[in-house]
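Trainee: I'll drop the sequence and a predicted model, then ask my questions.
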Amino acid sequence: MAQTQQAQRRTELAGFLRSRRARIAPQDVGMPPGFRRRTPGLRREEVAQLAGVGVTWYTWLEQGRPINASVQVLDAVARVLQLDVTEREHLYRLAGIPFVREPVSDLEVVGEEVLGILEALNPLPAAVHNARYDVQASNETYRVLWPMTSVVDRHDRNVLYKLFTVPGCCSTFVNSAEELPWMVARLRHSYGNHVGEPAWESFVARLIEESPAFAQLWASGDVAAPGKRVKVFRHHSVGTINLTSSSLSIDGMADHRVVIYTPVAEADAARIERLRAIVDPLIGCPVHGRPLSSVLAEREAAAKHGTADRTAAARD
């Protein structure tokens, strides 16, 4: 039975690696597109070259042969294939190697250059989203406007998840009735390129389970193309802010984009500046909200408690 399970895992590993390789275009990793490519994405030898491993070894890995893979080698392959944390964990499990989920910084995810661009865009709110609406990095103004995608753990920093699960009274999204259907349609359009991928399937399943509104929109099957949108937000401290969202692709980061929010009018820009000037803004609605300092203090205390628990467990 154990040998059968190992064989099944190797078969799944082979298919997973091939599917990840197929989604990475040569230009995504700084390579020329070339001509007469018979298959989409990178070639095996290109992955091996970029990861610094032997072509034969990587070919055997992708063929599901019973070979050993070290943590360092899998890390290199995961980097080339641009795997997110969930996908990386899946890769490790299929390879039979323990996976430790470590905190990942914005710098490690998007790089110093992209972080510099985000900060240079202040006071315009700007962030890096992937195709699932995960917030991979953001600038100061974005975090002031939408703190609930920055004061939570990285795996919870998702725009759609927050919009569909935060109570309506605490949501700042005014024109959600217009924009949420479009955002879900955009998600489904991107999902077409990722059907069957564990990270995508678990994300969609989680939203369907936790949000009947999302489940209904998802069931409609609507798809939509990207485009410039006007989004309206209301913060109890400053009033309504109208923003036009535009997105730009990022070289070397497939399925990622910089999303920039531009004030529609001077009054909107002024309200952003007033919001930026508040030292300790309220998170949530006036009834259920708490000052940002309280939220951050609770997070820090929880993190310390978790560290203490892990230390005690290690001693035991």
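Mentor: Arrived safely.
Trainee: all contacts plus neighbour counts: C-alpha atoms, from now on.
Mentor: Noted.
Trainee: mind listing the helices for the protein?
Mentor: Assigned by DSSP state H, the helices in the chain fall at 2-22, 44-51, 55-62, 71-80, 85-95, 106-110, 112-120, 140-145, 159-165, 176-191, 198-210, 212-219, 266-277, 292-315.
Trainee: between those helices, which gets nearest to Gly227?
Mentor: Evaluated over the helices of the chain, closeness to Gly227 peaks at helix 176-191, with 9.7 Å, by Cα to Cα.
Trainee: and the closest one, what does it pack onto?
Mentor: Judged by 3 or more Cα pairs under 8 Å, 6 or more residues apart in numbering; DSSP states H and E, helix 176-191 is in contact with helix 212-219.
Trainee: list the contacts for Pro125?
Mentor: Residues near Pro125 by Cα atoms under 8 Å, 6 or more residues apart in numbering: 138-143, 145, 260-262.
Trainee: Take this one as well and set it beside the first:
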Amino acid sequence: MPAQPDRRAQLGTFLRSRRERLTPDEVGLPQTGRRRTPGLRREELALLAGISATWYTYLEQGRKIRASEQVLTALAVALRLDPQERDHLLQLAGHAPAAAEAEEREPLTAEAAAVPLLLQPNPAYIIGGTYDVLSHNQAAADLFPRLIMEADRPANFVRWVFLEPAARHVLLDWEPEARALLARLRMLAARHPGDPRYTRLVEDLTEGSPEAREWWPQYEVQARHSGRKRLRHPRRGARDYTYTAFHLAEQPEQTLVVYYDSGDRDPKAEP
């Protein structure tokens, strides 16, 4: 965290940069005479935010004053800041950003959602931070039966592994796979304390699965990674699969997972 005087200077620079990118037309103000500087004038922004022009000038100049969260929120609205910019503004002013209310379903761009379809016939899906399946192709639906079937809420890979009997037939090494998956969920949940999506998911698992109930208190953690799995395909029988995980650039907790059939039949399992 920068020292207090430096943070005030950064706050002033940030406010000025965002003020200068707006035009009177964009915020519904009339053009009044020739402008020597780009964007809104300080008094115009102060008017939009409902605060004193002198006080706003002091804030932009980095003077030793403290803005309330209410005032900063009004400025964020007037400046048309996006959520990330608003959080940055609050941090520079010495306020912790308000915790964003968790959405029931994570947003996924249409371009990203189309990627699993392009990877057919390789099984592929995109999962969110809580392992909701946000997009998938037909090969994934075939390889993981009864995963894509719930109409009232998104399919969830962790729920499928622990609560769907078909998972124990598909995952030839069910216990180590399930333990590793729970350890990865533990790491993700730790990044979002108090997020109701993780709370509900863990409650579902520990209520419905004796294994999850036993393993969750052991606090095992593991990062998402690529690797190999032994899976039973509905038509080709037991097979060795290599899988690769890619984090989406703009949503790093969303992960594209792609499976490649190695071509080897697993001799240790019956089809």
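Mentor: Looks like it arrived, so ask away. Computed from a predicted model, the values in this text were never measured in an experiment.
Trainee: As TSV, the helices of the first structure with distance to Ala127 of the first structure and mean neighbour count would be great.
Mentor: Formatted as TSV, the helices of the first structure follow (distance: least, Cα to Cα, whole Å; neighbours: other Cα atoms under 10 Å):
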stretch	distance to Ala127 of the first structure	mean neighbour count
helix 2-22	25	16
helix 44-51	28	18
helix 55-62	35	17
helix 71-80	21	17
helix 85-95	19	19
helix 106-110	11	15
helix 112-120	7	15
helix 140-145	7	20
helix 159-165	11	18
helix 176-191	16	18
helix 198-210	20	15
helix 212-219	23	15
helix 266-277	16	16
helix 292-315	20	12
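Trainee: Looking at these, which is nearest to Ser249 of the first structure?
Mentor: Smallest distance to Ser249 of the first structure across those (Cα to Cα): 11.3 Å, for helix 112-120.
Trainee: Superpose on the second structure and give me the mean offset of the closest one.
Mentor: Averaged over the aligned pairs, helix 112-120 of the first structure sits 2.0 Å from the second structure after superposition, using mean Cα distance after the TM-score superposition for the first structure.
Trainee: The second structure: matching residues for that helix?
Mentor: The aligned range for helix 112-120 of the first structure in the second structure is 110-118, by TM-score structural alignment.
Trainee: Any idea how far the matching stretch is from the middle of the chain?
Mentor: Offset of stretch 110-118 of the second structure from its chain centre (Cα atoms, centre = their mean, to the nearest Å): 17 Å.
Trainee: Same check on stretch 218-228 of the second structure?
Mentor: Distance, centroid of stretch 218-228 of the second structure to centroid of chain: 18 Å (Cα atoms, centre = their mean).
Trainee: Where does that stretch end up in the first structure?
Mentor: Going by TM-score structural alignment, stretch 218-228 of the second structure lines up with residues 220-230 of the first structure.
Trainee: Pull out the buried residues from that stretch.
Mentor: 223, 230 (16 or more other Cα atoms under 10 Å).
Trainee: I would like the residues contacting it, please.
Mentor: 182, 184-189, 242-247.
Trainee: first vs last residue of that stretch, how far apart are they?
Mentor: 23 Å (Cα to Cα, to the nearest Å).
Trainee: same question, stretch 219-226 of the first structure
Mentor: 20 Å.
Trainee: For the contacts of Pro125 of the first structure, give me JSON lines that also has distance to Leu292 of the first structure.
Mentor: Output for the contacts of Pro125 of the first structure, formatted as JSON lines (distance: Cα to Cα, whole Å):
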{"residue": "Ser138", "distance to Leu292 of the first structure": "17"}
{"residue": "Asn139", "distance to Leu292 of the first structure": "17"}
{"residue": "Glu140", "distance to Leu292 of the first structure": "14"}
{"residue": "Thr141", "distance to Leu292 of the first structure": "14"}
{"residue": "Tyr142", "distance to Leu292 of the first structure": "14"}
{"residue": "Arg143", "distance to Leu292 of the first structure": "11"}
{"residue": "Leu145", "distance to Leu292 of the first structure": "12"}
{"residue": "Ile260", "distance to Leu292 of the first structure": "24"}
{"residue": "Tyr261", "distance to Leu292 of the first structure": "22"}
{"residue": "Thr262", "distance to Leu292 of the first structure": "24"}
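Trainee: re the thing from before, right, and the helices of the first structure - which one's nearest Val232 of the first structure?
Mentor: Of all those, helix 176-191 comes closest under Cα to Cα, at 8.3 Å.
Trainee: Mean per-residue distance, the closest one versus the second structure.
Mentor: Mean deviation for helix 176-191 of the first structure: 1.0 Å (mean Cα distance after the TM-score superposition for the first structure).
Trainee: if we can go back for a sec, out of the contacts of Pro125 of the first structure, who's nearest Val151 of the first structure?
Mentor: Closest to Val151 of the first structure, out of all of the contacts of Pro125 of the first structure and judged by Cα to Cα, is Arg143, at 8.6 Å.
Trainee: any idea how far Arg37 of the first structure is from that closest one?
Mentor: Counting by Cα to Cα, the gap from Arg143 of the first structure to Arg37 of the first structure is 43 Å.
Trainee: report the longest strand in the first structure, please.
Mentor: Under DSSP state E, the strand in the first structure containing the largest number of residues is strand 239-249.
Trainee: Just the buried positions in that strand, please.
Mentor: 240-243, 245-247.
Trainee: So which of the residues you listed is the closest to Pro198 of the first structure?
Mentor: Taking Cα to Cα as the measure, Ser247 is the one of the buried residues of strand 239-249 of the first structure closest to Pro198 of the first structure, at 26.1 Å.
Trainee: would CSV of the contacts of stretch 220-230 of the first structure with distance to Gly168 of the first structure be doable?
Mentor: Below are the contacts of stretch 220-230 of the first structure laid out as CSV (distance: Cα to Cα, whole Å):
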residue, distance to Gly168 of the first structure
Trp182, 19
Val184, 18
Ala185, 21
Arg186, 22
Leu187, 22
Arg188, 24
His189, 26
Asn242, 19
Leu243, 20
Thr244, 22
Ser245, 22
Ser246, 25
Ser247, 27
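Trainee: As a markdown table, the helices of the first structure with distance to Ala254 of the first structure would be great.
Mentor: What follows is the helices of the first structure, written out as a markdown table (distance: least, Cα to Cα, whole Å):
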| stretch | distance to Ala254 of the first structure |
| --- | --- |
| helix 2-22 | 11 |
| helix 44-51 | 15 |
| helix 55-62 | 21 |
| helix 71-80 | 11 |
| helix 85-95 | 15 |
| helix 106-110 | 11 |
| helix 112-120 | 14 |
| helix 140-145 | 22 |
| helix 159-165 | 19 |
| helix 176-191 | 12 |
| helix 198-210 | 15 |
| helix 212-219 | 24 |
| helix 266-277 | 31 |
| helix 292-315 | 32 |
